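Chemist: Show me how the following folds:
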Amino acid sequence: MHFLKSACLDAMYTELPFLDRIYQAKKDGFDYIEFWGWQDKDIDAIQRITQDVDIKVSGFNGDATLSLIDPLQQTDYLVYLEESVKIAKKLSSKSVTIHSNGLGDKGRVIDPYLQLSDTTKLCAMFDTLKKCAAIAEKNGIQMNLEPLNIKVDHVGNYLATTKMAAELTRLVGSPNLKVLYDIYHMQINEGDLAGNLASYIDQIGHIHVADSPGRHEPGTGEINYHFIFDYLSQIGYQGIIGYELFPKTNTALAVKAIMSY
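Modeler: Okay, the predicted model is just below:
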């Protein structure tokens, strides 16, 4: 099966100015682009260029420095999310990505909330997710809840397993709230990639790809991506594959490796 491909422009094509990365991603054969935060981006220019070259936006982070697990941040979280949804609609983006914890520079977890109990964190996240889903449904957009690895890149992040993320989205029960399954993150945290994909495929709305260790392109680490892509086809995944990876040498060689799969 041919999966639609999305290039993460905050990780790939960093040899180029940001807006030029859109043109190059289209030239290289990507169907979509995605990025992290939107506040530091020229949204009008992204809208114009994506329309001009006919490449779509698959998604971006919708929550910035705010946390789902902090009950005191719920109001601010939802206000910011509403603003993110407005940007998503302007860009005709398919989705926004949300996280348990607010993330700072280079994905650093701003506050692990060690002072809060697991009960408080989980209940706060579930309560806010129900409201996130309502916003998503009202606006006809998808929200993807992303667990992150807590060993290498996002120490202190609360949401760390596919099971917790998928059980939360199942309990909320909205077709507009799904899980972003990042293969790199989940290989580090829990392994059993095929087992978790099969168990929770009904809740997976977007997939991120990078090899491990190193977070580079497929073929540079221990993950058998030939098997993974074949397996995704077998179990019926029909969504987008997002390449959120840091090229090991340069983006041109990384794209060559990506397209070989």
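Chemist: only C-alpha atoms for contact and neighbour calcs from this point on.
Modeler: Fine.
Chemist: just checking, what packs against the helix or strand where residue 197 lies?
Modeler: With secondary structure defined by DSSP states H and E, residue 197 is part of helix 193-200. Other helices and strands packing on helix 193-200, by 3 or more C-alpha pairs under 8 Å, 6 or more residues apart in numbering; DSSP states H and E, are helix 162-172, helix 183-189, helix 225-234.
Chemist: Now do the buried residues in it.
Modeler: 193, 196-197, 200 (16 or more other C-alpha atoms under 10 Å).
Chemist: now the other sequence, so there's something to compare against:
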Amino acid sequence: MKRRNFIKNVSLGTAAGFAGASGLQAGVLDSNPTAESTFNLNYAPHFGMFRNHAGEDLIAQLDFMYERGFRSLEDNGMMGRPVDVQEKIGNHLAKLGMDMGVFVLDKGGNGANTFASGLKEHTDIFLNGCRRAVEVAKRVNAKWITVVPGDFDRRLPIDIQTANVIDTLRLGAEILEPHGLVMVLEPLSDTPNLFLRTSAQTYMICRAVNSPACKILYDVYHMQKNEGHLITMMNHCWDEIAYIQIGDNPGRKEPGTGEINYLNVFKHIHEKGYRGIMGMEHGNAHPGKDGESALIAAYRKADSFL
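Modeler: Predicted coordinates:
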């Protein structure tokens, strides 16, 4: 399948799922006077974000998210959860009509095993992770898996490192593509040692891998730190962006707590036709129930662009 058609189909499929989830909303609103309407974009909280309201039980947290208008979930640590917990989460997401967002590929790439080195033992760790991720994705009905290539191998020329990363990702794509899964590559700002830094670099790598199973995870927080020009760079890389994450800068908290004009960013993303998941990959600016309520209010405000 051609890349452009794949992206179009992914967007339409996600939009259909979101619309279906919204259709379930009416009954919930009728039976629960505290339930809130959905958002214009499909924001995905993570476990723990609303624990002061919902408690520690993961299913209760999912119910709270749904009642507050959220229709997706992110869980970076899903691969580390017991199988029965994964199945329980997946079943409850299906019951609510919620989508599963990204989880992080376990041991996919880090300072200890970097794709840039081209070493077989590093590649084998990654490919084993891809095979295990297929089974996890089935249990929770996931489509997107976060992949980070790891650190630079500064013993090698940069172009050789890039070629090694591309070769490794192609092997991973061969495992994931037949299952309709997508590894979304996330350029990060956490340390200067991380190989993947910018959206343009990630765009180039996705083009070289040339598979519908390898796309960009555009994390607004990291890209504000590493390159800025958010709307311009999103436009340049748009054909390869399959997933978006959120966090204000500085602080990596909810929209409105930093320098990013999220009202304009969200409006632009909506006008581009994106109806995929918007992962809330950040902390809460304030503690307790008040902080959780403030976080929801911040999203209502930033989402009020229509």
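Chemist: Just the TM-score for the two chains, thanks.
Modeler: The TM-score (TM-score structural alignment, normalised by the length of the first structure) is 0.87; 248 aligned residues with a C-alpha RMSD of 2.0 Å.
Chemist: so residue 181 of the first structure sits in a helix?
Modeler: No: with the criterion set as DSSP: H, G, I helix; E, B strand; the rest coil, the secondary structure at residue 181 of the first structure is strand rather than a helix.
Chemist: pretty sure residue 293 of the second structure is in a helix, no?
Modeler: Yes: secondary structure of residue 293 of the second structure, determined by three-state DSSP: located in a helix.
Chemist: Map it onto the first structure.
Modeler: In the first structure, the residue paired with residue 293 of the second structure according to TM-score structural alignment is residue 252.
Chemist: Looking at the helices and strands packed on helix 193-200 of the first structure, which is nearest to residue 17 of the first structure?
Modeler: helix 183-189 (26.2 Å; C-alpha to C-alpha).
Chemist: Contacts for that closest one, please.
Modeler: Defining contact as C-alpha atoms under 8 Å, 6 or more residues apart in numbering, one finds that helix 183-189 of the first structure is touched by 147-151, 160-162, 193, 207-212, 215.
Chemist: try 6 Å
Modeler: Outside helix 183-189 of the first structure, the residues that touch it by C-alpha atoms under 6 Å, 6 or more residues apart in numbering are 148-149, 209-212.
Chemist: How about stretch 133-151 of the first structure?
Modeler: 95-99, 157, 159-161, 176-180, 185, 189.
Chemist: From residue 205 of the first structure, how far out is residue 42 of the first structure?
Modeler: Residue 42 of the first structure sits 27 Å away from residue 205 of the first structure when distances are taken as C-alpha to C-alpha, to the nearest Å.
Chemist: now residue 95 of the first structure
Modeler: Residue 95 of the first structure is 9 Å from residue 205 of the first structure, where distance means C-alpha to C-alpha.
Chemist: Mind checking which of these two has more residues around it?
Modeler: Neighbours per residue (other C-alpha atoms under 10 Å) separate residue 95 of the first structure from residue 205, with residue 95 holding more: 28 against 23.
Chemist: how far away is that one from residue 113 of the first structure?
Modeler: Shown here: residue 95 of the first structure relative to residue 113 of the first structure, a distance of 27 Å by C-alpha to C-alpha.
Chemist: can you check residue 220 of the first structure too?
Modeler: The value you get for residue 220 of the first structure to residue 113 of the first structure, if C-alpha to C-alpha is used, is 35 Å.
Chemist: The equivalent of residue 82 of the first structure over in the second structure in helix, strand or coil?
Modeler: Aligned by TM-score structural alignment, residue 82 of the first structure pairs with residue 131 of the second structure. Three-state secondary structure (criterion: three-state DSSP) places residue 131 of the second structure in helix.
Chemist: about what we covered before: out of the contacts of stretch 133-151 of the first structure, which two sit at the greatest distance?
Modeler: The two members of the contacts of stretch 133-151 of the first structure with the most space between them (C-alpha to C-alpha) are 176 and 189, at 25.9 Å.
Chemist: Looking at the two, which has the bigger crowd around it?
Modeler: Each of residue 176 of the first structure and residue 189 had its neighbours counted (other C-alpha under 10 Å), and the higher figure belongs to residue 176 (22 against 18).
Chemist: Map the more buried one onto the second structure.
Modeler: In the second structure, residue 176 of the first structure lands on residue 213 (TM-score structural alignment).
Chemist: what does residue 140 of the second structure align to in the first structure?
Modeler: Alignment note (TM-score structural alignment): residue 140 of the second structure maps to residue 91 of the first structure.
Chemist: So the residue nearest to its match when sequence neighbours are not counted versus residue 93 of the first structure, what's the distance?
Modeler: On the basis of C-alpha to C-alpha, 6 or more residues apart in numbering, the spatially nearest residue to residue 91 of the first structure that is not a chain neighbour turns out to be residue 47, at 5.4 Å. When C-alpha to C-alpha is the yardstick, residue 47 of the first structure and residue 93 of the first structure sit 10 Å from each other.
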